[in-house]
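*Asks:* Sharing a model that was predicted from the sequence below.
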Amino acid sequence: MCGLVGIFDTRSRRDIDRALLERMNERQFHRGPDEGGLHLEPGVGLGHRRLSIIDLSSGQQPLFNEDQTVVVVYNGEIYNFGGLAEELKALGHTFRTHCDTEVIVHAWEEWGEDCVNRFRGMFAFALWDRNREQLFLARDRLGIKPLYYSLLPNGELVFGSELKAMKEHPQLSRTIDEHAVEDYFALGYVPEPRSIYRDTYKLRPGHTLLLNRGDAKLVQKAYWDVPFAMLGTPMSLEQAEAELVERMREAVDIRLIAEVSLGAFLSGGVDSSSVVAMMAQVSPDPVNTCSIAFGEAEYNEAEYAAAVAEKFGCNHHVGRVDPDDHSLIDLLAGLYDEPFADSSAMPTYRVCELAKRDVTVVLSGDGGDENLAGYRRYGQHLDDLATKAKMPAAMRSLLGAVGSLYPDTPSLPRALQRRQGLISMGQDPVASFFDINAVIKQDLRHRLFSDSFKRRLHGYDAVEVFREHAKAAPTDDPLSLAQYLDLKTYLPGDILTKVDRASMAHALEVRVPLLDHKLVEWISGLPVDLKRRNGEGKYLLKKSMERYLPHDILYRPKKGFAVPLAQWFRGPLRQRLQNALNSDVLHGAGVFDRRGLQRLFEEHDRGQRDWSTPLWSILMFEAFLQAEAA
């Protein structure tokens, strides 16, 4: 895995500041500690940091075509590069290396913008074609690899794998985007295409960006979407099980190409255990696995991971996380560059740290919940919709109105604390599913935000993120639509961002076979009752894995990769939280009402409410602001 940066002058051929480009590149040293390279020509500067995985001796970047007129910097892996190279050689192209990077420049020469449709893998790249005077940026279909960009007032387009690299450019605006702040406090992350900074964006997954010299117009195109198109040929459950296993095995197999040590994350859950089971089927050597053990049984799945590792004869490594290991708070603020409120980033960082001791590449089980409807929230959403369907629209609207007026008082008996359920009755399906996902519900955000910040939002609500995607969704099935929304928001914005930054901090490459786009396409076309049946999520995956994995691995309750925030905020992090809630930098941002924050803290501290998730979101926002001010 690697990091890329670049500066492109859209207006002229002014010389690019080499020292600036070098500083930008070195800010991503952690993404590629093996080698670094720059390419500069009039109006164009490209930088690259390399983590060597394939063709260790000759895969240096920036990498050129035969006559040096096309150059690329690239982050990722193209797993079908061998077949593509043979096809391109037959068409007359000459290869100097055996790495997947070189396929990109020749594929561009042969197929232009359509080259991305030929690539199977995870990638973000920037390519400069001197003859066409075009800069071409692309990001993989699911958003596994990151790519930020910003068009600056001086006409330069600056881009990079991480915001920290772009922040080296003195003209990059550091003005906070109020809409991004609203999105963050609703979802716990800043969703694509926004970044926390106004005028800086993430290239959307499955999109390309084309610029022509002399034209500052950014031409962005979608080249892929999750189809959710029903499969043409009906199949029995047994046939679906067999095909899923074969497709998973193939997706795993092509991700075992590496010239460095390779292993897998193993949490003991269904997804990671299934990936390890497939690795054991196709690997001639014992699989290297690693997992994290927690001090508290509520979060600990180490015994299940150990059972799977023993079954398949894995070389298993376990790291232990102290239940009071909250030392990473300030580090995470710098690692993610934006506010990021998924507290599982801490154990994710630790498991990446553990893995790097033994391997350079790991396979993970990320994507199974989104693909095969594994999240509990899908069941909650479908139950809500079923309840609403039994009521007349007028009654639902009335209940929603009552909910908005209902007292939000923690002293009420639990049976009378029905505010959120009543509000949900008045919501449409997209708003209802958004509310299930929200880390801070809309009414609580409005109570916490200052009047001045609410005015600056001009009525904007983060639910619009989901509404935009819902309009483009290729399905109206309630379960499929919920999956689609997660694949467009939570997966790239939270899960994949968390893993990319945590792994790259340790120069560790993570591959995700369950997000192979061919597998995702096929699963999306399955009947919904093969994904979720009788309240059981990931139904088909579990059935297909029964011949490989123990019953209690497949059908036990999911624990998740969580940390004991509620206890921390009433114990070892209590003072740290108080300091953050009262800090000058937090209140200088003008986002919060002081009394609202104090009330939130007191209710949690007294045990009246568990406000740990909202409080963590605020703590991480304050840590981001402190890092900005440093």
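*Replies:* That came in fine, so what should we check first? Numbering: from 1, shown residues only.
*Asks:* When you work out contacts or count neighbours from here on, use the C-alpha atoms and nothing else.
*Replies:* Will do.
*Asks:* quick one, what contacts the residue lying closest to Gln134 once chain neighbours are set aside?
*Replies:* Leaving out its chain neighbours, the residue that sits closest to Gln134 by CA to CA, 6 or more residues apart in numbering is Asn212, at 4.6 Å. Asn212 is in contact with 10, 133-135, counting by CA atoms under 8 Å, 6 or more residues apart in numbering.
*Asks:* if I look at the nearest residue to Arg27 once chain neighbours are set aside, how far off is Ala627?
*Replies:* In space, and not counting its chain neighbours, Arg27 is closest to Ala165: 5.2 Å by CA to CA, 6+ apart. With distances taken as CA to CA, to the nearest Å, Ala165 is found 15 Å from Ala627.
*Asks:* The two: who's more crowded?
*Replies:* Each of Ala165 and Ala627 has its neighbours counted (other CA atoms under 10 Å); Ala165 has more, 26 against 15.
*Asks:* looking at this, that one is in a helix?
*Replies:* Yes. Secondary structure assignment (DSSP: H, G, I helix; E, B strand; the rest coil) places Ala165 inside a helix.
*Asks:* residues in contact with the residue nearest to Arg27?
*Replies:* Contacts here follow CA under 8 Å, 6+ apart; on that basis Ala165 touches 5, 23-28.
*Asks:* Comparison target, given below:
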Amino acid sequence: MPERVAPMCGIAGLFHPFQPAHPPVRTLRAMTDAQRHRGPDGEGFHAEPHLGFGHRRLAIVDLAGGAQPMATDDGTVIVTFNGEIYNHEILRRTLEARGHVFRSRSDTEVLLHGWKEWGADMPARLVGMFAFALWDRGAGRLLLARDPLGEKPLHYAWLPDGRFAFASEIGGLTALPDLPRRLDPVALDDFLALGYVPDPATIYSAIRRLPPGHLMLLGRGEVRSIQRRFWAPPRTAGAGDADAAGALQRRLDSAVRARMMADVPLGAFLSGGIDSGAVTGLAAMAAGEPLATFTIGFAGAADERPDAAMVARRYGTRHVSEDGAAADYLAMARQIPRLFGEPFGDHSAVPTLAVARLARRHVTVALSGDGGDEVFAGYRRYRFHMMAEAVRRLLPAGVRRGAVGALARAYPKLDRAPRWLRAKTTLTEISLDSALGYYGTVCKLAEERRRALLSPAQRAAVTGHDPSARFAALMEECDPEDPLLQAQYADLHTYLPGDILTKVDRTSMAVSLEVRPPLLDPDLVSWGMTLPAEAKLRGGVGKRVLREAAASLLPPDLLQRRKRGFAAELSGHFRAAGLQLRARLTGGPMAESGLFDLQALRQLVDRHASGAADHSQALWHLLMMEGFLAGQQAEQPSREVAHAEAAP
């Protein structure tokens, strides 16, 4: 009998620990309708005293079945589930050997029986991407869990009347008319600093994210909830594998094959990089027919389409590519916050949405190469961090903070100069201690620059907050003798879930496409993180072991090329649109919000438009805020109608 795995979907629910009323289905439907794009193929609801679940379904496997919420035969345990459990067959055999009787082949049912057998220890046994809520009526317990790396989202909030609400996306919670909508000033500061709001916060004070690898337990009649971690990446490196490249290729091949289960068309995102190229090569060899592959490119030196086409020809894929240069970034600045439910500052969300739309015209599932840079040290900032760390260990702290720090402050910020002349960031990192130096490489807007953009009231609200403290705390959890692992560990808790995986989930699910990243298999991640630093980064070249593992899969020229990523020139685009930019950032919802210093915003736009400075990163973040605030204004009338309909 074929394996049955859960469809991708959107989930939502309400729970009141003390009031036994049934949550109205119309309220649950409002929450799931706000996430309809996550599951256009069907819906399901369950309501009983204290609790209600809602579900939107995107059918991937078991197209005729797989209805959710799903309950045990006696109806005492029920689950609403978003994701896939890749080891569900192994778990099923274990549970059957212990007397459990299954009525389907669905991986969803494994959650029900797994809870009965292992209780809250069950999420630690799962291999997959998932976010789910499970209710045990007899025990009066509600369990929520999110996968180890944060591939699937799970948001929650406590409402003023004592109800607990959860949903896949922020929009599922803002569909509730009584949800408080006060913005979190610290989250806004973090967003301006990093380009995303890191877990567990969101832009709303009332809404929180369950962090990756965590579970949450709530109980009937209990005031407090319990939150604990069930998975964490390693904090120390090991001796490594004698044949690390061979071991990696075998592990990656297994991860790719596990993620190819589908009863619908499946393809792969294909850039000119090693990560997606290796995934595509292994998937193409495992597929029974030519694999569909998809690329978005930009004309110029950074165009990845020729490299992607080279891999496509090698494996005979059905390759489709498009030019991403036509994207209207000013228009997308209004759309992106609506898709994400909050401001999101990574402008590569625009081409990511474009490649997701391209893929969705042909397939329902796509494999991606996400995770390779974090696990195998592919980012340029890792090389800079290791070089800076080597200098730190040669220079006394006093010299670094004094002489080098003074030089860094005096050195001009040459945004438009050749890269080899832009030494200010490097000097600054060397002058700082390790964690603060690394934070400087990921920070988009330094404190002085971003606080100058805020209104006096907003500046006062974030006094004493320092986004770098999160990075320092995470890096201190790791081996102090392994600065590379420290940086990777910090990224796995911040940038990967907050930026990369959020971007991929929201843009793909916006067009009802499921994306699966084999490189984020938890066992592969743990194995890769424990490799010694020289296996990942050596001679100034990152992803060393992945390059060696991919040597038999990819053309030699591609293996030697450095990472490019989506390349879009925002600076000139914004310079040409100076008047429109000025109007949007200094009027309308931005002026009415009271969050920003309008004179500072005018000066920022004018300096960029004149060519005196390149403020494209800051301007994009501010456009995200403008789009988000405009969306809030547009939603206000519908919220007022919902309030009126809910009134007795």
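*Replies:* Here it is on my side, so go on. Everything numeric in this text was worked out from a predicted model, so none of it was measured.
*Asks:* Just give the TM-score of the two.
*Replies:* Both chains were compared after superposition, and using TM-score structural alignment, normalised by the length of the first structure their TM-score is 0.95; 625 aligned residues with a CA RMSD of 2.1 Å.
*Asks:* Let me have the contacts of Asn212 of the first structure in CSV, adding secondary structure as columns.
*Replies:* Putting the contacts of Asn212 of the first structure into CSV (three-state DSSP) gives the following:
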residue, secondary structure
Thr10, coil
Glu133, coil
Gln134, strand
Leu135, strand
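*Asks:* Columns neighbour count and distance to Lys390 of the first structure on top of these, output as a markdown table?
*Replies:* Formatted as a markdown table, the entries for the contacts of Asn212 of the first structure read as follows, by neighbours: other CA atoms under 10 Å; distance: CA to CA, whole Å:
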| residue | neighbour count | distance to Lys390 of the first structure |
| --- | --- | --- |
| Thr10 | 25 | 57 |
| Glu133 | 14 | 60 |
| Gln134 | 18 | 57 |
| Leu135 | 22 | 55 |
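*Asks:* Could you see which of those carry over to the second structure?
*Replies:* Among the contacts of Asn212 of the first structure, the ones whose aligned partners also stay in contact in the second structure (both residues aligned by TM-score structural alignment, their matches' CA atoms under 8 Å) are 10, 133-135.
*Asks:* So which residues of the stretch 501-630 of the first structure form helices?
*Replies:* When secondary structure is read from DSSP state H, counting those that start in this stretch, the stretch 501-630 of the first structure shows helices at 517-524, 539-545, 551-555, 565-570, 574-581, 584-588, 594-605, 612-629.
*Asks:* Relative to Glu41 of the first structure, which of these is closest?
*Replies:* Nearest to Glu41 of the first structure among these is helix 612-629; the distance by CA to CA comes to 32.6 Å.
*Asks:* Mean distance between the closest one and the second structure after superposition?
*Replies:* Once the two are superposed, helix 612-629 of the first structure sits an average of 0.9 Å from its aligned residues in the second structure (mean CA distance after the TM-score superposition for the first structure).
*Asks:* quick one on the thing from earlier: please tell me how far the residue nearest to Gln134 of the first structure sits from Leu581 of the first structure.
*Replies:* 47 Å.
*Asks:* Could you do Gln61 of the first structure as well?
*Replies:* Summarising the geometry, the distance separating Gln61 of the first structure from Leu581 of the first structure, computed by CA to CA, is 45 Å.
*Asks:* Please identify the residue in the second structure that aligns with Ser450 of the first structure.
*Replies:* Alignment note (TM-score structural alignment): Ser450 of the first structure maps to Ser455 of the second structure.
*Asks:* and that match, how many neighbours?
*Replies:* 18.
*Asks:* residues contacting it?
*Replies:* Taking CA under 8 Å, 6+ apart as the contact definition, Ser455 of the second structure lies against 594-597.
*Asks:* Just send those back as TSV, with distance to Trp527 of the second structure too.
*Replies:* Putting the contacts of Ser455 of the second structure into TSV (distance: CA to CA, whole Å) gives the following:
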residue	distance to Trp527 of the second structure
Gly594	48
Leu595	45
Phe596	45
Asp597	48
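*Asks:* Of the residues you listed, which pair is most distant in space?
*Replies:* Gly594 and Asp597 (8.0 Å).
*Asks:* More neighbours: those two, which one.
*Replies:* Legend: neighbour count by other CA under 10 Å for Gly594 of the second structure and Asp597, higher for Asp597 (20 against 14).
*Asks:* Of Gln61 and Leu581 of the first structure, which one has the most company?
*Replies:* The neighbour comparison of Gln61 of the first structure against Leu581 (other CA under 10 Å) goes to Gln61, with 24 against 21.
*Asks:* between the contacts of Asn212 of the first structure, which is closest to Met346 of the first structure?
*Replies:* Of all the contacts of Asn212 of the first structure, Met346 of the first structure sits closest to Leu135, with 37.0 Å by CA to CA.
*Asks:* So the closest residue to Val462 of the second structure other than its chain neighbours versus Thr586 of the second structure, what's the distance?
*Replies:* Counting by CA to CA, 6+ apart, the nearest residue to Val462 of the second structure once its immediate chain neighbours are dropped is Val186, at 5.8 Å. Distance of Val186 of the second structure to Thr586 of the second structure, given as CA to CA: 22 Å.
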